[in-house]
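> Sequence first, predicted coordinates after that:
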Amino acid sequence: MAQLSDKGRRIREMFDGIAPRYDLLNRLLSLGIDRRWRVFAVRQLQVPEQGRVLDIATGTGDVALEIARQTPASVQIVGEDFTQGMLVRGREKIAASPYAERIHLVNAPCEAIPHPADCFDGITIAFGIRNVVDRPAGLREMCRVLKPGGRAVILEFSHPRSRLFREIYYFYFRRLLPLIGGLLSRRSAYQYLPDSVLEFPDQQQFQEMMAAAGFVNLKSHDLTGGIVTVHVGDKPR
């Protein structure tokens, strides 16, 4: 795997530590809505028969499994993550699913995708681009490995546009989420989550980053009042 920066190693160690209860806390802290966000994101893909999809920051495999559920049986999926602890959990889930023969897991960071150019019909990354230390490099890598006309779908926490809703959301994120996360897992990891969300670019700024990396036909879909946004971009034909 490519050499990580000090920050990258700290983030990897953090996710290794929370891997055992990662799925439980996702469901609990989002009240189960995270499943619907993933389903919507995967629906934005356009994958042909015999196609290939790369799921970056695959974690425990939720999005990879959803891609398999929504696409033809001839579609192959590669799940990539830089955290071994998450991949161990992902392998267990995938092995117990009907899609084990279609999903293959790889240990690698977004900034150094170990695949040749122009080889995937679609790319997804859910709640992972925020943790990429060099986001411009990660986005360029995503564009590089997409086939011309291929599509990237990025699901990430965002900034609600309504001022009132934003204040309620920030209170939950800053105060309640670290408390609940700390009771069931590492409090420091669930303090990192709101901090990383609050410093993440807003919808327009992130779309500009995607454009600078080479993506075209950019669209964004705010979900649940803007708690999350699905960003969509295509590689030029």
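Here it is on my side, so go on. Numbers count the residues shown, from 1 in each chain.

> Every contact and neighbour count from this point should use C-alpha atoms.
OK.

> Show me what counts as buried in the helix or strand in which Gln207 is found.
Assigned by DSSP states H and E, Gln207 belongs to helix 203-212. The neighbour-count criterion (16 or more other Cα atoms under 10 Å) identifies Gln203, Gln207, Met209, Met210, Ala211 as the buried residues of helix 203-212.

> Pretty sure the first one sits against Glu156.
No - using Cα atoms under 8 Å, Gln203 is not in contact with Glu156, being 9.9 Å away.

> Overlap in contacts, those two.
Taking Cα atoms under 8 Å, 6 or more residues apart in numbering as the criterion, Gln203 and Glu156 both touch Thr229.

> Including distance to Pro236, could the buried residues of helix 203-212 go into TSV?
Conversion of the buried residues of helix 203-212 to TSV gives the following (distance: Cα to Cα, whole Å):
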residue	distance to Pro236
Gln203	21
Gln207	16
Met209	16
Met210	12
Ala211	11
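
> take a look at this one as well, against the first:
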Amino acid sequence: MPARTGTNRGLAYLTAFRNPSFTRPNQATQVPGGPRCQSPQEGDTLTLIRKAEPAAGRDRADQVRTLFSEIAPRYDLLNHLLSLNIDRLWRRRAIRELGWEAAPGDTYLDLCTGTFDLAAELARRRGFGGTVVASDFAFPMLARGLGKIHAISVQPVCGDAQRLPFADCAFAGVTVGFGVRNLSDPEAGFREACRVLKPGGRFVVLEFSVPPGRLLRAAYLLYFNHILPRAGRLVSGHPWAYSYLPESVKDFPGPRRLAELIRGAGFAKADWFLLTGGIAAIHVGVKGPAVPPPAR
């Protein structure tokens, strides 16, 4: 059989991870207050762990998955068009906040990756020598974006950010761009990000926000509540797709509250700053040092 390359290779990864086989037990031990990190064995970076599906929040999660699966063919066009391409600059800034130069063998995780915009930007960064695992629970979104990860070190995984199929302390850094709003339980997603992140690693969240300034806020709400939904419906043909976006932003916690939730999920600290007058915000959570094993 010839070796798989490019898009075919990506599709092979994606197909394999839709229904992964679970062949190795978790190598880390859970303790009160967070996971205790042990030295990983070779090959443990992508250890898969079975996660149960809770009933709470399932209906909303199914609705969001269906929505993004249906708009996948026009998702990129709409995003860049309706944001005037500013979203590209925001993603690059978020990547810089990881504060690293990836060492060969380092593995990073991009949650709610969609069509791989942030994951591909990260993998193409000058001097990047690691691997990006890109996870999303909407299979059509991943399939649509496979062309972006041709010949770069991105591995797609179809999985839920609230029940990640990875071992504790598996990743040097974790990112999520415009995905936290779509989680039925954002705090569960933050706890999972903290669990799979190595001690000292950074969790970078890029998300929409509501500008604090009165004039910009008024213009922003006019655009989000009236112009964007109409334009989105026209281009996507989906009646609800871009009405969901302003609703999800309106109901989402403000930057200060979001930082508190990130800290509450187990991160040692969480800072944030606004972008483009407050239209978006970046939060950076830092995981504390590993908990030493109890003395015998």
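Happy to help now that I have it. The structure displayed is predicted, hence computed values, not measured ones.

> TM-score of the superposed pair?
After superposition, the two chains reach a TM-score (TM-score structural alignment, normalised by the length of structure 1) of 0.95; 233 aligned residues with a Cα RMSD of 1.3 Å.

> related to what we said a few turns ago, kindly name the residues of structure 2 that line up with the helix holding Gln207 of structure 1.
Taken onto structure 2 by TM-score structural alignment, helix 203-212 of structure 1 occupies residues 255-264 there.

> Now do the same for the aligned partner of Pro156 of structure 2 in structure 1: helix, strand or coil?
Taking TM-score structural alignment for the superposition, Pro156 of structure 2 sits opposite Leu105 in structure 1. Per DSSP: H, G, I helix; E, B strand; the rest coil, the secondary structure class of Leu105 of structure 1 is strand.

> Disregarding residues adjacent in the polypeptide, which is nearest to Leu105 of structure 1?
Once its chain neighbours are removed from consideration, Leu105 of structure 1 has its nearest residue in Gly79; the separation is 4.6 Å (Cα to Cα, 6 or more residues apart in numbering).

> Does that neighbour touch Thr60 like I think?
No - at 9.3 Å, Gly79 of structure 1 does not count as touching Thr60 under the criterion of Cα under 8 Å.

> Neighbour count: those two, which is higher?
Summary of the neighbour comparison: Gly79 of structure 1 and Thr60, criterion other Cα atoms under 10 Å, with Gly79 having more neighbours (28 against 25).

> wait, what's in contact with the match of Pro156 of structure 2?
So Leu105 of structure 1 contacts Val78, Gly79, Glu80, Asp81, Leu87, Arg91 (Cα under 8 Å, 6+ apart).

> what about 10 Å?
Leu105 of structure 1 is in contact with 54-55, 58-59, 61, 64, 77-81, 87-88, 90-91, 94, counting by Cα atoms under 10 Å, 6 or more residues apart in numbering.

> Same check on Val174 of structure 2?
For Val174 of structure 2, the contacting residues are 95, 98, 107-111, 132-134, 193-194, 196-198, 201-205, 284-285, taking Cα under 10 Å, 6+ apart as the criterion.

> Sort out for me which of those are in strands.
The members of the contacts of Val174 of structure 2 that map onto strands under DSSP state E are 107-111, 132-134, 197-198, 201-205, 284-285.

> Mind jotting down where the strands sit in structure 1?
Listed in chain order (using DSSP E), the strands of structure 1 are 52-56, 76-81, 103-107, 120-126, 146-157, 216-223, 228-234.

> Go ahead and flag the most central residue of structure 2.
Centroid check for structure 2 by Cα atoms, centre = their mean gives Leu111 as the closest residue, at 2.2 Å.

> Contacts only, for it.
Applying Cα under 10 Å, 6+ apart as the definition, the contact partners of Leu111 of structure 2 turn out to be 118-119, 133-137, 157, 159-162, 164, 174-180, 189, 193, 205.

> To which residue of structure 1 is it aligned?
Across the alignment, which pairs residues by TM-score structural alignment, Leu111 of structure 2 is matched by Ile56 of structure 1.

> Ok, Arg88 of structure 2 next?
For Arg88 of structure 2, the residue aligned by TM-score structural alignment is Arg35.

> Sketch out the helices for the stretch 1-150 of structure 2, chain order is fine.
Using DSSP state H, counting those that start in this stretch, the helices of the stretch 1-150 of structure 2 run over residues 6-18, 58-71, 75-82, 86-96, 117-123, 139-144.
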